[in-house]
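K.L.:
sequence unknown, structure follows:
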């Protein structure tokens, strides 16, 4: 070694001990250098890791809204491994266009997880396993949060796709920017998407679909409803309309709810009759047995409670062909909201104002949870202090004089409104008032309305935001 070669050799035999001490000294010196090197390496690693983590987080946040040019196919599943495998295999066989598959597993116990691990290794398939049954809406929302495609497709796990299925639907969707959702026809469904079954097995089905699935714009028709077993939309529709409502249990009616919100935003729903896929139908929800009817009735009641005037809302939207609204445009004013991260905002006159509180201060009134996606769709105004918010709230509680911005009114027929930017905004239901915690606010009755309020133009209706149960939306 170099160290021994350059050391002074002792003149006497007693130098052997010295030589050993010299070696030990060199070892200690070497060890010290190693320790210093290790420390420098560790410090450099930690600094690099911290910098890399910060840069990675910033890049991830910056790229969160950057869409990948392809279709994110979201499949919620629960204990139907055989159907799921058949569905995934059919996508692989009949989808030459760019796509990714996102499977959200509602806590299956039948081997689904092992299958998902195996297909994830081959690419194009990502999955998220939930430790509970979040239902159709809950699972779809998790998939929507994961989706990176410029278009998104919701697909039941008990479907078998066919030749040209995705290409035909994409062609329909991109033919008109006013088209919000496109759905195919199938053999097992309620409503206008049902067609007569003309085959006895899947081989015959694929031959039938190959004949049917010839792109033909004359076979695209506007509809009031597209069912959630297969619905295609652009990514930006999610930014406008938001997530599915998780107030619907397990399945049924959450797709009707979503379609209604899409229609109210000014977008069209279209059935592409030049696209057929096979649907076994209700395979997961049948596992509920007799409880299925109870769940279905509960969801039907929730839909009716939330949307008692569905037809009137759609008529209003059709009567405004230039309507291009987003979810936040249907939310009330003078109310506190928050995201799952805890940040509170004061909604007022179409803006969200970040709430600034000092140590020991706290907003004592109600606050409503919104998804971060919905919050991003709200235009941000100047921050407001707690004192400013309390002053703004107090201003809407008066019962005399001119009507204040944000004040609640009730007409002679019992319909409630809120004045926002000079327009009368109708509350769509009692449920909506309860959702936003407005039921205990002071209301000016018809007899106290000033003339200006009675003749104010009617603006967009006020609706409830979707119920969210997961803490990460």
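P.N.:
Yes, it's here. Just so you know, these numbers come straight off a predicted model, no measurement behind them. Numbering: from 1, shown residues only.
K.L.:
Could you use CA atoms for every contact and neighbour count after this?
P.N.:
Noted.
K.L.:
What are the buried residues along the host helix or strand of residue 239?
P.N.:
For residue 239, the element it lies in under DSSP states H and E is helix 235-241. Residues of helix 235-241 classed as buried: 235, 237-241 (neighbour count, 16 or more other Cα atoms under 10 Å).
K.L.:
Can I take it that residue 189 is in a helix?
P.N.:
No. Read with DSSP: H, G, I helix; E, B strand; the rest coil, residue 189 is coil and lies in no helix.
K.L.:
any idea how far the closest residue to it other than its chain neighbours is from residue 99?
P.N.:
Once flanking residues are discounted, residue 189 sits nearest to residue 281: 7.2 Å by Cα to Cα, 6 or more residues apart in numbering. From residue 281 across to residue 99, the span is 24 Å (Cα to Cα, to the nearest Å).
K.L.:
Put this next to the first one:
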């Protein structure tokens, strides 16, 4: 088929949780994508060096760059891009994802041949690249229990943590109940049925919400394992990374997101939500506090004491970062 008869695709790249992997991710898109595409890059408050890099690349590669001088929640950023899309398909891609040759062609082929509303690649995690599975599809939805009238959320990711070499030979194109926003291809017309992405989900479970909405209107989700990408969580290398990460995974954003998801789908506050509420801030503990503790020459008792102090400081600082963000947004909109 000629380029003029191929289904059109727009890739929307949005910030995930840091900025320092921007260059590697963007370069992989242009190096490994052989399918024609338009690109919309949403830059939500990146530091000056990243801002300047993106501006230069937008000129060179002729993609659309939209910047805000404040941080964005993921669905805010995705909707900013989605509002500009008229193509047959839209790809949502996080700014810390590395793609592989043929990734987009295989996703489009999957969607065209199956009429899928969403096509998900095999998503890997970490380094070495493309070796450990993060998500190979899964399950999402609501399970209704007659006893007590409870409605429980279904969330299951397949093969997380397994090695690609062990699992890939077993995988084939198949329907699935779960895709993740690290990378997914979506048929644009599905948004005519479900509306835009829910911006009240500030930082978590947005993919679950989308998958459930798509299923609700009869759309199908497919896993296409011949398309392979890797998201690269890593060290927070700059203050801008730390500052954005603190807001992106703030207690306030996570609590508001979980409560909204629970209310929206009329879900019972069971062990799933109770555990989530108890563990608010676990990502900051894992990414910021624990690595710092490991560097300190402390005994076991001292580690516990210092760790408790650091977690208390983190909670206080996190609260004020969230509060400052609210004030900043209000000033921007005046």
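P.N.:
Here it is on my side, so go on. Predicted model only: the values in this text are computed from it and were never measured.
K.L.:
Mind checking the TM-score on these two?
P.N.:
Once superposed, chain against chain, the TM-score is 0.61 (TM-score structural alignment, normalised by the length of the second structure); 230 aligned residues with a Cα RMSD of 3.2 Å.
K.L.:
The longest helix seen in the first structure aligns to what range in the second structure?
P.N.:
Secondary structure assigned by DSSP state H gives helix 15-63 as the longest helix of the first structure. With TM-score structural alignment applied, helix 15-63 of the first structure matches no range in the second structure.
K.L.:
what helices or strands is that helix leaning on?
P.N.:
Packing partners of helix 15-63 of the first structure (3 or more Cα pairs under 8 Å, 6 or more residues apart in numbering; DSSP states H and E): none among the helices and strands.
K.L.:
Show me the strands in the stretch 51-200 of the first structure, by range?
P.N.:
Along the stretch 51-200 of the first structure, counting by DSSP state E, counting those that start in this stretch, strands occupy 68-77, 99-105, 125-129, 149-155, 159-160, 179-185.
K.L.:
do you know which of those strands lies nearest residue 295 of the first structure?
P.N.:
strand 68-77 (17.9 Å; Cα to Cα).
K.L.:
Show me how far the helix or strand hosting residue 424 of the first structure is from its chain's centre.
P.N.:
Using DSSP H and E, the element containing residue 424 of the first structure is strand 423-426. The chain centroid and the centroid of strand 423-426 of the first structure are separated by 28 Å, computed with Cα atoms, centre = their mean, to the nearest Å.
K.L.:
Could you tell me how far residue 30 of the first structure is located from residue 6 of the first structure?
P.N.:
15 Å.
K.L.:
Comparing the two, which shows the higher neighbour count?
P.N.:
Set side by side, residue 30 of the first structure and residue 6 show more neighbours around residue 30, with 12 against 8, by other Cα atoms under 10 Å.
K.L.:
what number of residues lie near residue 256 of the second structure?
P.N.:
Residue 256 of the second structure has 16 nearby residues by other Cα under 10 Å.
K.L.:
that older thread, how about the strands of the stretch 51-200 of the first structure in a markdown table, adding distance to residue 142 of the first structure?
P.N.:
Putting these into a markdown table (distance: least, Cα to Cα, whole Å) gives the following:
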| stretch | distance to residue 142 of the first structure |
| --- | --- |
| strand 68-77 | 9 |
| strand 99-105 | 7 |
| strand 125-129 | 8 |
| strand 149-155 | 12 |
| strand 159-160 | 20 |
| strand 179-185 | 19 |
